[in-house]
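Here is a sequence with its predicted model. Questions after.
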Amino acid sequence: MTLTATTPFRPLAELPPPALSEREWLLECHCARPVTDLLKDQGWDVVADLDCNVHCSSPDRRVYVGFLPESREAARGELWHIHVTDKDGSAAWRQTVGPDTPAQAVAGFLGALIASPTHYCTCI
């Protein structure tokens, strides 16, 4: 028996995007996996502690990402912690993200951070 397709297969990237009114925006996913998978693929260290918090360090140890659901900060609405240090070890900037933000959005933010080849802004 031979099966033939009536419509050719088109990879997802070739499919037209849905109209904005039909799009399903990120609304859920409050686990760490989208972020940890991204960071592991980039060579980051990813460690879970006994309290189920997840700690991630960039290969140069200058960026820390923490998924801290069992911390006092999470009770105040700070689930994700991102800390960037300067070359001399001083704090450059920090960002916290609350539990209502989908993990895919946090992964997208970190993906953009990783993709930036320099700390210089092109508008300066």
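Yes, it's here. Residues are numbered from 1 along each chain as shown.

going forward, measure contacts between C-alpha atoms and count neighbours the same way
OK.

In a helix, residue 36, correct?
Yes: applying DSSP: H, G, I helix; E, B strand; the rest coil, one finds residue 36 inside a helix.

Chain neighbours aside, what residue packs nearest to it?
Nearest non-adjacent residue to residue 36, counting by C-alpha to C-alpha, 6 or more residues apart in numbering: residue 46, 6.8 Å away.

Of all the residues in the strand or helix carrying the one you found, which ones are buried?
Here residue 46 is covered by strand 45-48, with elements defined by DSSP states H and E. Across strand 45-48, burial judged by 16 or more other C-alpha atoms under 10 Å covers 45-46.

Put this next to the previous one:
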Amino acid sequence: LGWAIVDTPGANLHCTSPDGRVYVGWLPEDPGSWHRGIVWRAQVRPTDAAAWTQEFGVHTPSEAVAGFLAALVANPTR
């Protein structure tokens, strides 16, 4: 749906929404994230509020991350 998707030679995947306000990363090979046990990162920069980040660890089921992202996309004004 218009998201920019970039995959790296290190197997990381970066996705940015068309308006640039939402970023989702799959970061299994990112040293800074992996060191902390993080493999998923979602960052949101609302137009009317402070930016926030949600991170998910190596033991988080992918279905839970998918559910979180589905809720995020279904409620774009929140």
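The structure has been received and is ready for your questions. These numbers come from a predicted model, not from an experiment.

where does the aligned residue in the second structure for residue 52 of the first structure land in three-state SS?
Aligned counterpart of residue 52 of the first structure in the second structure: residue 11 (TM-score structural alignment). Look at residue 11 of the second structure: counting by three-state DSSP, its state is coil.

so residue 11 of the second structure makes contact with residue 25?
No: Residue 11 of the second structure is beyond contact range of residue 25, at 10.9 Å (criterion: C-alpha atoms under 8 Å).

Of the two, which one has the most company?
Neighbour comparison, residue 11 of the second structure and residue 25: the larger count goes to residue 25, with 19 against 11 (by other C-alpha atoms under 10 Å).

Can you tell me what that one aligns to in the first structure?
Using TM-score structural alignment, residue 25 of the second structure pairs with residue 66 in the first structure.

Can you classify that match by secondary structure?
From three-state DSSP, the assignment for residue 66 of the first structure is strand.

Surely it and residue 58 touch.
No: between residue 66 of the first structure and residue 58 no contact is recorded; they are 11.6 Å apart, counting by C-alpha under 8 Å.
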